[in-house]
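J.: This is a predicted model, with the sequence first.
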Amino acid sequence: MNPLNHVAIIMDGNGRWGIKNKNSRNAGHKAGLKTVEKIINHSIKNKIKFLTLYAFSTENWKRPKKEITFLFQLLETFLLKRLENLNNQDIKLKIIGIKKFSKKLNQLLTLAEKKTSNNKSLQINLALNYGSKYELVDAFKKLRKNKDKISEKNINKYLQTKDIPDPDLLIRTGNTKRLSNFLLWQLAYSEIFFEKKLWPDFNEKDFNKILKKYKLIKRNFGNI
């Protein structure tokens, strides 16, 4: 059976779920947060060491200002209420992306990273204001600035995911089959599962079904 160290998830469908069930996109984001907590707990149960969640992309700034404000307020509230619990669960939080938010949220994210930095049970990489194309361009700029040789090893060194193993598995919910500028370099050999369910409807049973399927896949990495 395949070892499973790192799962990445594109949590798609919150807004559509909210419109369908509550006539409010924001209600969908709130419901999606409950799914996040379920999947975090199930990841710990399955001894997964890294969980990367695509929460807000560099392209998401195109959304209505009210929705963006609600999303970040939701994140602030979650961190204020749940940070102690995350720490008690031995969970490490790392932000990948560009920290260009309100002063309050930036400070809160920095505090969360610092407070949980020594935890070992599970590392959650929260992709906020993240875009893979920007990440790659930035890595090449740093390569040039430091006059490093262009190599796979050196590119990895300048990515926001340095010291994090590449995902073994990518899950995208919401019945959409694209990567949406997420971990384009890191997903080169990841197994990809597209799930029809919208993110708030995704549950531990669905997650477990995918994990079981993943473990039975013959992974060749270019070999026979």
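T.: Done, it's in. Numbers count the residues shown, from 1 in each chain.
J.: okay, CA-based contacts and neighbour counts for the rest of this
T.: Will do.
J.: Pull the contacting residues for the spatially most central residue of the chain.
T.: With distances taken as Cα atoms, centre = their mean, Leu53 lies nearest the centre of the chain, 1.6 Å away. Going by Cα atoms under 8 Å, 6 or more residues apart in numbering, Leu53 touches Ala8, Ile9, Ile10, Met11, Ile124, Asn125, Leu126, Ala127.
J.: And for Lys142?
T.: The contact partners of Lys142, taken as Cα under 8 Å, 6+ apart, are Tyr158.
J.: which among the contacts of Leu53 end up buried?
T.: Buried positions within the contacts of Leu53, assessed by neighbour count (16 or more other Cα atoms under 10 Å), are Ala8, Ile9, Ile10, Met11, Ile124, Asn125, Leu126, Ala127.
J.: Reformat those residues as TSV; add secondary structure and distance to Glu113.
T.: What follows is these, written out as TSV (DSSP: H, G, I helix; E, B strand; the rest coil; distance: Cα to Cα, whole Å):
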residue	secondary structure	distance to Glu113
Ala8	strand	19
Ile9	strand	20
Ile10	strand	21
Met11	coil	22
Ile124	strand	10
Asn125	strand	10
Leu126	strand	11
Ala127	strand	13
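J.: second one coming, line it up with the first:
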Amino acid sequence: MTEAITDTLIKVPQHVAIIMDGNGRWAQQRGKTRVAGHKSGVESVRTSVSTAIKYGVKALTLFAFSSENWQRPEQEVSVLMDLFMFVLTREVKKLHKNDVRFQVIGDVSRFSENLQKKIKVSEDLTANNKGMVLSVAANYGGRWDIANAAKILAEKVSNNTMSVDDITEEALHQYTCLANLPELDLLIRTGGDFRISNFLLWQAAYAEFYFTETLWPDFDEQALINAMGCFDQRERRFGQTGEQIKI
């Protein structure tokens, strides 16, 4: 089945982002704790990373923990932080072996000192790798990303190193979290909801959206291929007419 679908793919998205939703509901349906759902979701992360590498995706960005997720029960947040630390410790060497460059985007200052150190060690280890870029959004919000870029520009104007007239879309883009990556092509959300939950608001301006009812722990290789197959069938016009695109 996989072979048949991928053989027909003409366009593989260069940059894919995923809102990994549905761990809690997956666990609830099976009489398990939400924590068990998050742990099961780790395997889907591994599968998505390996599948993206396999089919030539240049950048994969995963929404792991939003700035709003601090409002969840304290025990769940604590477990998520521990799980993040565990996954980094266990997986980063595998990523490095596969030439993946790893980075965390978001305000990491709220994390524990140990987790901040582990993030830095992981980023430093893979910094010179030339393969796929895996970005994990943690304590991230799209509004925060834009506001942070605007703050940097404001500081430059205040320091007289930049003129107000120099503030453009391109200038602001330069200071957003993923400015060094290809433009976002495909934004996937699992779990059945039809919203992007403050994720990559700037970057998603021209992205194709793909929503699936599949819960994150059930999102396997075929599910990602199906999403990319849907992207392959979209006509991306970027403001032009269909006739112009075909010229």
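T.: It's in. These figures come from a predicted structure and were not determined experimentally.
J.: Do you know the score for how well these two fit?
T.: Once superposed, chain against chain, the TM-score is 0.97 (TM-score structural alignment, normalised by the length of structure 1); 224 aligned residues with a Cα RMSD of 1.0 Å.
J.: Identify the residue of structure 2 aligned to the residue nearest to the centre of structure 1.
T.: Counting by TM-score structural alignment, Leu53 of structure 1 corresponds to Leu62 in structure 2.
J.: tell me, how many neighbours does Leu200 of structure 2 end up with?
T.: Using other Cα atoms under 10 Å, Leu200 of structure 2 has 25 neighbouring residues.
J.: for the equivalent of it over in structure 1, helix, strand, or coil?
T.: In structure 1, the residue matched to Leu200 of structure 2 (TM-score structural alignment) is Leu183. Of the three states, Leu183 of structure 1 takes coil under DSSP: H, G, I helix; E, B strand; the rest coil.
J.: could you list every residue that touches the closest residue to Leu183 of structure 1 other than its chain neighbours?
T.: Closest residue to Leu183 of structure 1 apart from its sequence neighbours, by Cα to Cα, 6 or more residues apart in numbering: Ser132 at 5.4 Å. With contacts defined as Cα under 8 Å, 6+ apart, Ser132 of structure 1 is in contact with Asn181, Phe182, Leu183, Leu184, Trp185.
J.: For the buried ones among those, write the corresponding ChimeraX selection.
T.: Only the buried members of these enter the following ChimeraX selection, criterion being 16+ other Cα under 10 Å:
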select :181,182,183,185
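J.: returning to what we had before: and the residue nearest to Leu183 of structure 1? What does it align with in structure 2?
T.: Match for Ser132 of structure 1 (TM-score structural alignment): Gly142.
J.: and the gap between its match and Lys58 of structure 2?
T.: As judged by Cα to Cα, to the nearest Å, Gly142 of structure 2 and Lys58 of structure 2 stand 21 Å apart.
J.: same question, His15 of structure 2
T.: 6 Å.
J.: residue boundaries of the strands in structure 1?
T.: Counting by DSSP state E, structure 1 has strands at residues 6-10, 50-57, 91-96, 122-130, 169-172, 191-194.
J.: Need those strands in TSV (columns: distance to Lys218 of structure 1).
T.: Putting the strands of structure 1 into TSV (distance: least, Cα to Cα, whole Å) gives the following:
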stretch	distance to Lys218 of structure 1
strand 6-10	17
strand 50-57	22
strand 91-96	30
strand 122-130	26
strand 169-172	13
strand 191-194	10
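J.: tilt between the longest helix seen in structure 1 and strand 50-57?
T.: In structure 1, with assignment by DSSP state H, the single longest helix is helix 65-88. Angle between the axes of helix 65-88 of structure 1 and strand 50-57 is 160 degrees (criterion: axes from the mean of the first three to the mean of the last three Cα atoms, to 10 degrees).
J.: ok, and what's touching helix 65-88 of structure 1?
T.: Residues outside helix 65-88 of structure 1 that contact it (Cα under 8 Å, 6+ apart): Arg25, Asn26, His29, Lys30, Trp61, Lys92, Leu105, Leu108, Ala112, Lys115, Thr116, Asn119.
J.: Spatially nearest residue to the aligned residue in structure 2 for Lys205 of structure 1, not counting backbone neighbours?
T.: If you follow Lys205 of structure 1 across to structure 2 using TM-score structural alignment, you land on Gln222. Leaving aside its chain neighbours, Gln222 of structure 2 sits nearest to Thr2 (6.6 Å; criterion: Cα to Cα, 6+ apart).
J.: That neighbour contacts Asp220, doesn't it?
T.: No. With contact defined as Cα atoms under 8 Å, Thr2 of structure 2 does not count as touching Asp220 (11.5 Å).
J.: These two - which one has more neighbours?
T.: Asp220 (17 against 10).
J.: so that one makes contact with Thr47?
T.: Yes. If you go by Cα under 8 Å, Asp220 of structure 2 and Thr47 touch, sitting 6.4 Å apart.
J.: Who has more neighbours out of His15 and Lys58 of structure 2?
T.: Applying other Cα under 10 Å to His15 of structure 2 and Lys58 shows that His15 carries more neighbours, namely 23 against 20.
J.: how about the more buried one, what's its match in structure 1?
T.: Match for His15 of structure 2 (TM-score structural alignment): His6.
J.: Quick one: residues contacting its match.
T.: Ile48, Lys49, Phe50, Leu51, Thr52, Pro165, Asp166, Pro167, Asp168, Leu169 are the contacts of His6 of structure 1 under Cα under 8 Å, 6+ apart.
J.: try it again with 7 Å
T.: For His6 of structure 1, the contact set (Cα atoms under 7 Å, 6 or more residues apart in numbering) comprises Ile48, Lys49, Phe50, Leu51, Pro167, Asp168, Leu169.
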